[in-house]
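Trainee: With the sequence up front, the predicted model follows.
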Amino acid sequence: MIEVSLPLERIMREALEEDLGAGDLTTDLVVDPGLKGTASVLAGEELVLAGITVFSRTFEILSTETRFVYSFRDGEKVPAGGEICRVSGSVTSILKGERTALNFLQRMCGIATLTRKFVEECGGMARILDTRKTAPGIRMLDKHAVKIGGGFNHRFGLHDGILIKYNHIAAAGSISKAVARVKLNGPHTLKVEVEVADLAGLEEAIAAGADAVLLDKMNPSLMREAVEIADRRVLLEASGGVHLGNVREIAETGVDLISVGALTHSPRAMDISLELKS
């Protein structure tokens, strides 16, 4: 379960402000402000639940009297038609928070569900990683959903990991020069990863002292050769063009990690609805 930190609280409040603006015209005109009620949150399809804390807290920001009864926990599979939870309290608060809360829940469930499919397809042969290709402003939610789905987080941002990519190599002049600069000036506590496109780049990165190498858009045959060359001297990460149709074949090459941008840059929002009981 994700901890509701100050940055997360800010995300939820800004999302509510974006939707509500000066107020909910329809609800304020139609619904008695004193009306109490209960709503069911229903899964329209099978999904992996993720983000139930964020969902609930969104309503609580609008009314501290909102109450919840949960049928499932984060990480559990919810069958199609299953009742995820019930929300009780002020009907005006429920209606005002409905869309924002569902937006968070549908996206996080979509990420967790897709991640779980990749993890299951891999069969434990390699770790499934996310990337920085997340929705702006809600990276902590996207990456948390990946963890709930059984995946692992790559670096959170540019500040907490060293990944030397093609443009860094071009700026430095070579892989060896780029790694040397990092080794000379960088924190000793951080591993150094280098992106390469071919086996020559892999060998140069290993010789330069890289701790991990990202194999960019290599086919499975090249990946197998890379695994033999590396001989466990460095971690190998496969990246680029990974999808459910080829992830198992990639895992079978012997790489340690497989990063999948699609987990967070294009997840499908799951079919979840909130239905107020009359």
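Mentor: Thanks, I have it.
Trainee: alpha carbons only for contacts and neighbour counts from here, please
Mentor: OK.
Trainee: buried ones in the lengthiest helix in the chain?
Mentor: Longest helix of the chain, by residue count under DSSP state H: helix 91-122. Neighbour-count burial for helix 91-122 flags 91-102, 104-116, 118-119, 121-122 (criterion: 16 or more other CA atoms under 10 Å).
Trainee: what does stretch 4-22 give?
Mentor: 8-9, 11-12, 15-16.
Trainee: swap in stretch 263-270?
Mentor: Counting neighbours by 16+ other CA under 10 Å, the buried set in stretch 263-270 is 263-265, 267-270.
Trainee: ok, residues contacting that stretch?
Mentor: With contact meaning CA atoms under 8 Å, 6 or more residues apart in numbering, stretch 263-270 is reached by 44-45, 47, 106-111, 114-115, 130-131, 133-135, 142-143, 146.
Trainee: dropping in the other structure now:
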Amino acid sequence: MTAHTSLPDLVLEPMLRMALAEDLGSYGDITTRTVIPAGTSYTARLTAREAGVVSGMQVAALAFRLVDPALAPVTRLTDGSPCVPGDVLMEIAGDAAAILTAERVALNFAGRLSGIASLTAAFVAETAGTATRITCTRKTTPGLRIVEKLAVLHGGGFNHRFSLSDAILIKDNHIAAAGGVRPVLEACKARASHMMRVEIEVDTLDQLAEVLETGGADVVLLDNMDSATLREAVALVSGRLVTEASGNMRLDRIAEVAATGVDYISSGALTHSAQTLDLGLDF
């Protein structure tokens, strides 16, 4: 994926319309309607107030255009670009009232998504010199998964499943409910589509050995293992499956885990613990 990955506006519109309707309430922007003379035009600048990686410019531009199609947002720093304090990310020219009405929704999305991209970039930087890739999870804000996962791409990461229907991911509770590693893998062999990839979570090297013996998996999720055990697991797999390390993957641990040779490190923190990047809109 490139830093300029985007989505069709049609896909983004429903969440933007919902956010704008929430902010406009039942009677619209009464402050702007009261104090801004009709026909007032301005150029506003969306600027960075701290360093990070930009995301959400496509979303912010759409927010402005949905309020007033005549607005002309011009992106100065594209999604995936690094920014420093004072950088102008976007300029919006047109009706002042429309710009003010869309301001908070545009900033909420841009700040949130830039925060995710910035944290992802920090994780990715810790994998330098290795082949390990950073990927997100389904631990996303309800209703915002598609743009939060897009922000992960802008930060240089990769995406895991978007939904339960994307792939078969057998977790510890599935194994417990189905009666063990072998029964769940045998069920996949018997029932799963040939087009569907299968990932299975293991907590121990014994479980991993059973997965390798049984067959039927494409990816193994090595859950909550210390680095020494991860290294043993990678050696045991020996390239037969894609390996993914998960569980308690903090930023300060990523370099050590990547050095074990795992193919992927997944972290819910990319989306559930990212801090909003400080952005502002100034006339």
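Mentor: That came in fine, so what should we check first? Small disclaimer: the values here were computed from a predicted structure and weren't measured.
Trainee: quick one: the strands in structure 1?
Mentor: For structure 1, the strands defined by DSSP state E cover 36-43, 47-48, 67-70, 77-78, 83-90, 127-129, 162-164, 192-196, 212-216, 235-239, 257-259, 272-276.
Trainee: For the equivalent of T135 of structure 2 over in structure 1, give me its contacts.
Mentor: With TM-score structural alignment defining the correspondence, T135 of structure 2 maps onto L129 in structure 1. Contact analysis of L129 of structure 1 by CA under 8 Å, 6+ apart lists 151-154, 257-260.
Trainee: between these, which is closest to E83 of structure 1?
Mentor: Nearest to E83 of structure 1 out of the contacts of L129 of structure 1 is G151 (CA to CA; 25.4 Å).
Trainee: Not counting sequence-adjacent ones, nearest residue to that closest one?
Mentor: Nearest residue to G151 of structure 1, sequence neighbours excluded (CA to CA, 6 or more residues apart in numbering): I128, at 5.1 Å.
Trainee: and the one you found, how far is that from I175 of structure 1?
Mentor: 26 Å (CA to CA, to the nearest Å).
Trainee: Neighbour count: these two, which is higher?
Mentor: Between I128 of structure 1 and I175, counting by other CA atoms under 10 Å, I128 is the more crowded of the two (29 against 25).
Trainee: Against L230 of structure 2, how distant is the counterpart of S239 of structure 1 in structure 2?
Mentor: Taking TM-score structural alignment for the superposition, S239 of structure 1 sits opposite S246 in structure 2. Distance of S246 of structure 2 to L230 of structure 2, computed by CA to CA: 10 Å.
Trainee: Need the overlap of contacts for these two.
Mentor: With CA under 8 Å, 6+ apart, S246 of structure 2 and L230 have common neighbours L222.
Trainee: Those two - which one has more neighbours?
Mentor: L230 (25 against 20).
Trainee: which one is the more buried one nearest to, not counting chain neighbours?
Mentor: T260 (6.3 Å).
Trainee: And the one you found, what's its match in structure 1?
Mentor: Match for T260 of structure 2 (TM-score structural alignment): T253.
Trainee: In this structure its match contacts E228, no?
Mentor: No: counting by CA atoms under 8 Å, T253 of structure 1 does not reach E228; the two are 9.8 Å apart.
Trainee: rewinding a little: with structure 2 overlaid, how far apart is the longest helix of structure 1 on average?
Mentor: Compared with structure 2 after fitting, helix 91-122 of structure 1 has a mean deviation of 0.6 Å; criterion: mean CA distance after the TM-score superposition for structure 1.
Trainee: what angle do that helix and strand 83-90 make?
Mentor: 160 degrees (axes from the mean of the first three to the mean of the last three CA atoms, to 10 degrees).
Trainee: tilt between helix 91-122 of structure 1 and strand 272-276?
Mentor: Using the same axes, to 10 degrees, one finds that helix 91-122 of structure 1 and strand 272-276 are set 150 degrees apart in direction.
Trainee: and I175 of structure 1, what does it touch?
Mentor: So I175 of structure 1 contacts 169, 194, 201, 204-205, 208 (CA under 8 Å, 6+ apart).
Trainee: The aligned partner of it in structure 2 and F283 of structure 2, how far apart?
Mentor: Superposed on structure 2 with TM-score structural alignment, I175 of structure 1 falls opposite V181. The gap separating V181 of structure 2 from F283 of structure 2 is 60 Å, by CA to CA.
Trainee: now C83 of structure 2
Mentor: Relative to F283 of structure 2, and taking CA to CA, C83 of structure 2 is found at 20 Å.
Trainee: between these two, which one's more packed in?
Mentor: C83 (20 against 13).
Trainee: Need the counterpart of the more buried one in structure 1.
Mentor: So C83 of structure 2 corresponds to V78, using TM-score structural alignment.
Trainee: Give me the distance between its match and S174 of structure 1.
Mentor: Counting by CA to CA, the gap from V78 of structure 1 to S174 of structure 1 is 50 Å.
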